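In: no sequence on this one, just coordinates:
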């Protein structure tokens, strides 16, 4: 067996152990029997093993044979919102159901080892991470739920060549495959965000406030900046690390609305608005519990030399 195959199988074993832990913790926390899961959706952009990640979880926990399972690949950081969107639509059709979403990233098997400096950016930014989320349309679960999904808007600019080519996986001149980020990326992301907000804002904002949506304060981006600082970019799961940060800080109150925004290659911008429907205890254990008191930290400005 070749060395890269040994590495792949080693990573797969570690991934399954880590993924199994977060699923077990979530199901135990809410006293959910694995056989009561009706829908299972996973997303992992770069890592696509066989059997699939959903099949591994079904085997590990003994899910029912008629569980509706889907494994999504590609779409990068926006894939988490796509999983939520898919589950939302499935729950409209399948009444009295419980869904489990696994949003994660594994970067090691796809690391770039070529000589083009700009293509090493993905190696620097991205890290392994993941989250497990339970969603339900059962009446008996309402008292256990923390949030209610109110709106979800998806924007895809793939018909625009500049947007389509802004994030691309491709080989360099030596045939080494890596991620290429174009100089147009920030402009494309800004356009996608504007398009997405223009569709979302009438759904969630009164007319008098729509002109102010672009004015974000520094604290509005704190959860995102601290997550990037501590965990790196964990792709689609970053949104859930950020929400956990806000919860651990005690900043999410009953009645508050939380706006999640994600971007992905294609080029996509997806956003969801959740309403907090319970009093969130900041002392509940999550990924920030051991050191939330140390944050936020000051991040020095990057200067050109």
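Out: Here it is on my side, so go on. Quick caveat: nothing in here was measured; it's all calculated off a predicted structure. Numbering: from 1, shown residues only.
In: use CA for all of it now, contacts and neighbours both
Out: Will do.
In: Is it correct that residue 258 is in contact with residue 274?
Out: Yes. With contact defined as CA atoms under 8 Å, residue 258 and residue 274 form a contacting pair (5.1 Å).
In: For the chain, which segments count as strands?
Out: Ranges of strands in the chain, per DSSP state E, are 39-44, 68-72, 98-105, 129-136, 147-156, 167-171, 177-181, 257-264, 268-276.
In: before we go on, here's another structure to hold up against the first:
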């Protein structure tokens, strides 16, 4: 007996693809499909009952309205409109932003980095070999930069050099922001600055106010110790303040000062940051003014913060501490990626209903019901966030972070390209990395009006924060900026292991 012909692979069927697209269109526009027939039926019913225009005039004349009725109705309408306008949140616009681009003399090649490591850790060959293995698999390129103090042998983590690095990074970004936006320092209403590991007195915000001679009633905030996700925390704080103060603007500065944080010991978990963290900084102008609406690049749609600090493992997975020999450094625990995954799940659970189309929310709900009542071992449905966003900016904390999020969110290589290329060109610049990634997308000419951007950042504590921006206008590639002189050669192929 002849064998029956094999069944076609329905999962690869083109027709099945159109069925899925049809399902999404139907569910996402369900209310429209429901209301249109109802509206048509009501219109036909009215037309049948009213034989001519005279019937409509007669119906209006039959209604008895006194002056009191009209006055009360007008008062109710005006009150309702006023209450609606006053109670709705003020829009927060991202007018523009500027990034710090390190001078070429600050760049550190793999060879130079390893030569310094061999000299500084001459009696610890295992530690040197460990750093070489990390660099080979890090995803960083040969053009990342470290501050001058770390080019010395041994490094000089002095307060003076740390302040000089802070002034160079922050003032360069601020000068560029003032030039791009035309904003005068005296006109800045709110100033928020985040830098996790360097928190001197006077504060860094005081340093900025002194440099630019800002006015005495400026509202300034200096955030420290909040990790790589502090950039979005600063945006959240500035957004809340802009809800409180109408017709105002806010400048947000995100950076990490590396000079005082070079680890000189041999603890492997504390050597990792030496291999990954590099110089970077961003200055962002936010506004709630109507006059800034036309020139703004983005509008803030959602900002969701998730904090897992109540859990002891999450709290201690990234910490600044001393090793057995008294050297201070940042320790990254081995279960960091697991904890980051749990934080991401919590964050997605909150942001999903805000951004996902109805079709994805329905599939996710049906998956939960199936797992709860029918088959607890069935795989949960992972929503397709590609339906909600055109662009993704994943914190360039390291190659493993980007790989894990790409796998979890089922993103394409192009959708994580900005994160990988930022890590390759600039390294892990901590809280400012998201802005280098956004600049990469703009420099490639991919940002169009109406596009939605999802920024995802992780930080010590442990935190996972998300911001959703909507593009207000098509953005042309800038003639200046950190990517201007090298964007044409990107993307580059990054091998799994780079020979050092």
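Out: Arrived safely, thanks for sending. Since the structure is predicted, the reported quantities are computational estimates derived from the model, not experimental observations.
In: TM-score them against each other, please.
Out: The TM-score (TM-score structural alignment, normalised by the length of the first structure) is 0.95; 301 aligned residues with a CA RMSD of 1.6 Å.
In: closest to residue 214 of the first structure out of the strands of the first structure?
Out: Minimum separation from residue 214 of the first structure across the strands of the first structure (CA to CA) falls at strand 257-264, 13.4 Å.
In: As CSV, the strands of the first structure with mean neighbour count would be great.
Out: Converted to CSV, these look like this (neighbours: other CA atoms under 10 Å):
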stretch, mean neighbour count
strand 39-44, 25
strand 68-72, 17
strand 98-105, 25
strand 129-136, 20
strand 147-156, 17
strand 167-171, 15
strand 177-181, 20
strand 257-264, 19
strand 268-276, 22
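In: so stretch 279-296 of the second structure matches what in the first structure?
Out: Aligned using TM-score structural alignment, stretch 279-296 of the second structure spans residues 128-145 in the first structure.
In: Any chance you could list what contacts the matching stretch?
Out: Defining contact as CA atoms under 8 Å, 6 or more residues apart in numbering, one finds that stretch 128-145 of the first structure is touched by 19, 22-23, 26, 30, 91, 95-107, 231, 234-238, 240-241, 277-278.
In: got the end-to-end distance for that stretch?
Out: 27 Å (CA to CA, to the nearest Å).
In: got the contact list for the spatially most central residue of the first structure?
Out: By CA atoms, centre = their mean, the mean C-alpha position of the first structure lies nearest to residue 236, the distance being 2.4 Å. Residue 236 of the first structure makes contact with 44, 76-81, 103-105, 130, 262 under the criterion CA under 8 Å, 6+ apart.
In: What does residue 102 of the first structure correspond to in the second structure?
Out: With TM-score structural alignment as the criterion, residue 102 of the first structure matches residue 253.
In: Quick one: residues contacting its match.
Out: Per CA under 8 Å, 6+ apart, neighbours of residue 253 of the second structure: 170, 191-194, 231, 281-284.
In: Longest helix in the first structure, please.
Out: In the first structure, with assignment by DSSP state H, the single longest helix is helix 3-29.
In: Which neighbouring elements make contact with that one?
Out: If contacts are counted by 3 or more CA pairs under 8 Å, 6 or more residues apart in numbering; DSSP states H and E, helix 3-29 of the first structure sits against helix 53-61, strand 129-136.
In: Have a look at how far, on average, the shortest one is from the second structure.
Out: After superposition onto the second structure, strand 129-136 of the first structure lies on average 0.3 Å away from the residues it aligns with, using mean CA distance after the TM-score superposition for the first structure.
In: so stretch 205-216 of the second structure matches what in the first structure?
Out: Using TM-score structural alignment, stretch 205-216 of the second structure pairs with 54-65 in the first structure.
In: which residues touch the matching stretch?
Out: 16, 20, 34-37, 40-42, 69-71.
In: which two in the residues you listed are spaced the farthest apart?
Out: Going by CA to CA, the pair spanning these furthest: 16 and 36, at 21.1 Å.
In: Wait, residue 79 of the first structure touches residue 264, no?
Out: Yes. With contact defined as CA under 8 Å, residue 79 of the first structure reaches residue 264; the gap is 7.4 Å.
In: before we move on, back to that, and residue 270 of the first structure, which of the helices and strands packed on helix 3-29 of the first structure is closest to it?
Out: That would be strand 129-136 among these, by CA to CA, at 17.5 Å.
In: and the angle from the closest one to strand 98-105?
Out: Relative orientation of strand 129-136 of the first structure versus strand 98-105 (axes from the mean of the first three to the mean of the last three CA atoms, to 10 degrees): 160 degrees.
In: tell me how far strand 129-136 of the first structure is from the chain's mean position?
Out: Centre-to-centre, strand 129-136 of the first structure and its host chain are 9 Å apart (CA atoms, centre = their mean, to the nearest Å).
In: ok so, going back, please report the distance of the residue nearest to the centre of the first structure from residue 197 of the first structure.
Out: Residue 236 of the first structure is 20 Å from residue 197 of the first structure, by CA to CA.
In: Pull the number of nearby residues for the counterpart of residue 114 of the first structure in the second structure.
Out: In the second structure, the residue matched to residue 114 of the first structure (TM-score structural alignment) is residue 265. The tally of other residues near residue 265 of the second structure (other CA atoms under 10 Å) stands at 20.
In: who's in contact with residue 265 of the second structure?
Out: Neighbours of residue 265 of the second structure in contact, by CA under 8 Å, 6+ apart: 271, 323, 325, 327.
In: Now which residue in the first structure aligns to the second one?
Out: Right, the one you point to is residue 323 of the second structure. Using TM-score structural alignment, residue 323 of the second structure lines up with residue 172 in the first structure.
In: from what I can see that match touches residue 178, true?
Out: Yes. Between residue 172 of the first structure and residue 178 there is a contact at 7.5 Å, judged by CA under 8 Å.
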